[in-house]
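>>> compute the structure for the input listed below.
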Amino acid sequence: MSGGGQRPEAGSVADAAKGNWVDHYAPARWRPYLRLSRADRPIGTWLLLLPCWWGLLLAMLHDGQARVFDLWIFVACGIGAFLMRGAGCTWNDITDRHIDGSVARTASRPIPSGQVSVKGALAWLVVQALVAFAILLTFPAMAIALGILALVPVAIYPFAKRFTWWPQIFLGIAFNWGALLVWSAHTGRLEWPAVVLYLAGMAWTLFYDTIYAHQDAEDDALIGVKSTARLFGAQSPKWLRRFLVAAVVLMTAAVILAMRGDDPIALLVALLGPWALGLHMMWQLARLDLDDTPGLLALFRSNRDAGLLPLPFFAIALFV
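Below you'll find the model as predicted:
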């Protein structure tokens, strides 16, 4: 998408964010690689980052401790989310290069459009992964182990739509892993509140990525690619309501487990976080039109704001 109906730059990707910095300001030679990493579409980085920040703040609420190292965890999550989202998207585009060329929305991506070779994409993948790994090595041992284990769902996800109607589950496994990793980075161990928060994130992913997948439902049907959008069809709103309820209930349970009711006022403030998330998801459902492709993309992107909503309540609860 581009302002005024015109491309700001030859090679711009069809669903890139309007006025994105890559098309307008990045050096020309780097633009194809940054597009490969979806740097022109930052919503994915946000969706990977937000469960990390949820996990960090909830871990701080759990043990009542805030350290200088937590500031580094907060910053490292942002850098790592950008790099690992970029590496994951690069891997996805390498594996999907033949499929992407057959789908209108993805045919303009760097590999099917010829902007980047497969060899060049592989090299770019390695660079991003190595820098992310260097950052991971600054974390405690448990977090490092979880970070390495996260590569398994990342590697599997691009193939999931070939063998299951539920590829969004695999995306949820990969995209919410940060909740587990960051909890362990703060506490040094993995505990039940983090696991329940992780499951809440997975329900949220099923919600927003089903909306996203409806953009391609017709093309996916023609080429035999599976998705929850195709599986649910016209029944998608009913399923989205179920995912909404699951996300709110599970995040509420995670907050209760983490805080253990030691401070009722702080607990009440923190509980406003999942309720705020749920209200935003309800707002999305009220505006859902499965036949409105631009509207679907706008709703999907609005999940950055939905995921940000719990954070101020968790942060305020730290000081109550």
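
>>> C-alpha from now on. contacts and neighbour counts both.
OK.

>>> need the longest helix for the protein.
Ordering each helix of the chain by length in residues (DSSP state H) puts helix 68-95 first.

>>> return the set of buried residues in it.
If you call a residue buried by 16 or more other CA atoms under 10 Å, then helix 68-95 has these buried ones: 70, 73-74, 76-94.

>>> now do stretch 117-132
The neighbour-count check on stretch 117-132 (16+ other CA under 10 Å) flags 118, 121, 124-125, 128-129, 132 as buried.

>>> how about those residues in CSV, adding distance to residue 25 and secondary structure?
Shown next, in CSV, are the buried residues of stretch 117-132 (distance: CA to CA, whole Å; DSSP: H, G, I helix; E, B strand; the rest coil):
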residue, distance to residue 25, secondary structure
118, 25, helix
121, 21, helix
124, 20, helix
125, 22, helix
128, 21, helix
129, 24, helix
132, 24, helix
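
>>> second input sequence below; structure requested for side-by-side comparison:
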Amino acid sequence: MTAHIADAARDNWIIRFSPDPWRPYLELSRLDRPIGTWLLLLPCWWSVALAMPGSPLELARLLLLFGIGAMAMRGAGCTFNDIVDRRFDGMVERTRNRPLPSGRASVRGAWIWLGVQALVGLAVLLQLTPMAVWLGIGSLGLVAIYPFMKRFTWWPQLFLGLAFNWGALMGWAAVTDGFAAAPAVLYLAGIFWTLGYDTIYAHQDKQDDALIGVKSSARRLGGATRPFLWAVYAMTIVLVALSGWLAGLAWPLYLALVLPAAHMAWQTVRVDIDDWQDCLNKFRANKLTGLLVLAAIALGHLAAAPLPL
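The predicted model follows:
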């Protein structure tokens, strides 16, 4: 019987349907825990929506490509992260049953699986504009250094934000083959968002992290986490609004941003940083936060569009 991974559902689709030899590698990619794919994908979709292709078919094509790319590259990033962190993961209660520390997958097999996922990501990337391709290549450095940051800085969540929100630049480039202030500001909004949700996530491991010497914003902030969440989530909403203004979106954007702002406020008020399950639940709730931001951007475009004659 496969050992249960703490933050995965006990009856997830991998356990129910995947062949036994595949299971550890699908788990390396976190395909049993899709929230990370959503959090990587949503800034891409925000940016595509901010630029808004002129054709519905092109919009659908880009949303699909970024969906496939996010799944592949999140899987590749998680596989690389687990290769780098396999010894630390074996010392942390939440992660000790992951495929590498538990011995259910080999390091060599993990590297091969990483390569397969990277090739899928490359195939998707080459369907985009030249500017988006170069931006995609440029993100690889951030992906490579992130797993090491917890050894050197109290703020690995910042480096995750830099890597995870790169799609906020790429989505715009995939539509326009260019760069502008609006996606740059949207990228900053995503970084602040990540600082919030990943600090909540990091509170799950703070006791084990302290024992083994791993750093995180959760350990650095401690009891000051709640004021920090108020600040970074407020900056997220302000910067999304500013990016919409720079892109010429209409007033419904600002009205609709009340909903993700309220959802972030709920997280901030209700999160119990000493309850790992509650931290995991609040972290997962950010899928809805991101979808509400996407809806707000779409509404801003609908109201800004000229009326048909």
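
>>> residue range for the longest helix of the first structure in the second structure?
Counting by TM-score structural alignment, helix 68-95 of the first structure pairs with residues 57-84 of the second structure.

>>> which ones are touching the residue positioned nearest the centre of the first structure?
The centre of the first structure sits closest to residue 47, judged by CA atoms, centre = their mean, with a distance of 2.9 Å. Neighbour list for residue 47 of the first structure: 175, 303-304, 307 [criterion: CA atoms under 8 Å, 6 or more residues apart in numbering].

>>> what about residue 202 of the second structure, distance to residue 264 of the second structure?
From residue 202 of the second structure over to residue 264 of the second structure the distance is 17 Å, taken as CA to CA, to the nearest Å.

>>> residue 76 of the second structure too?
Distance of residue 76 of the second structure to residue 264 of the second structure, given as CA to CA: 29 Å.

>>> and residue 198 of the second structure, by the same measure?
Here residue 198 of the second structure is placed at a distance of 13 Å from residue 264 of the second structure (CA to CA).

>>> how about the helices of the stretch 1-150 of the second structure, start to end?
Using DSSP state H, counting those that start in this stretch, the helices found in the stretch 1-150 of the second structure span residues 13-17, 23-28, 35-51, 56-84, 86-89, 107-125, 130-138, 140-145.

>>> oh, that last question was meant for the stretch 151-300 of the first structure, not what I typed.
In the stretch 151-300 of the first structure, the helices defined using DSSP H, counting those that start in this stretch lie at 151-163, 167-175, 177-187, 192-213, 217-223, 228-232, 236-259, 264-286, 293-301.

>>> what stretch of the second structure lies opposite the fifth one in the alignment?
Think helix 217-223 of the first structure. Following TM-score structural alignment, the partner segment of helix 217-223 of the first structure in the second structure covers residues 206-212.

>>> burial of the closest residue to residue 98 of the first structure other than its chain neighbours, as a residue count?
Closest residue to residue 98 of the first structure in three dimensions, ignoring its sequence neighbours and counting by CA to CA, 6 or more residues apart in numbering: residue 112, at 7.1 Å. For residue 112 of the first structure, the tally of surrounding residues (other CA atoms under 10 Å) stands at 21.

>>> distance of residue 112 of the first structure from residue 103 of the first structure?
Residue 112 of the first structure sits 10 Å away from residue 103 of the first structure when distances are taken as CA to CA.

>>> which residues do the two both contact?
Counting by CA under 8 Å, 6+ apart, no residue touches both residue 112 of the first structure and residue 103.

>>> distance between the ends of stretch 5-20 of the second structure?
16 Å.

>>> in it, what counts as buried?
Neighbour-count burial for stretch 5-20 of the second structure [16+ other CA under 10 Å]: 5, 14-15.

>>> before we move on, back to that, figure out which of the helices of the stretch 151-300 of the first structure is closest to residue 52 of the first structure.
For the helices of the stretch 151-300 of the first structure, the distance to residue 52 of the first structure is smallest for helix 177-187, at 4.5 Å, taking CA to CA.

>>> the closest one aligns to what range in the second structure?
Against the second structure, helix 177-187 of the first structure falls on residues 166-176 (TM-score structural alignment).

>>> coming back round to it: residues contacting the residue nearest to residue 98 of the first structure?
For residue 112 of the first structure, the contact set (CA under 8 Å, 6+ apart) comprises 97-98, 100-101.

>>> now check it against the second structure: what is it aligned to?
So, by TM-score structural alignment, residue 112 of the first structure is matched to residue 101.
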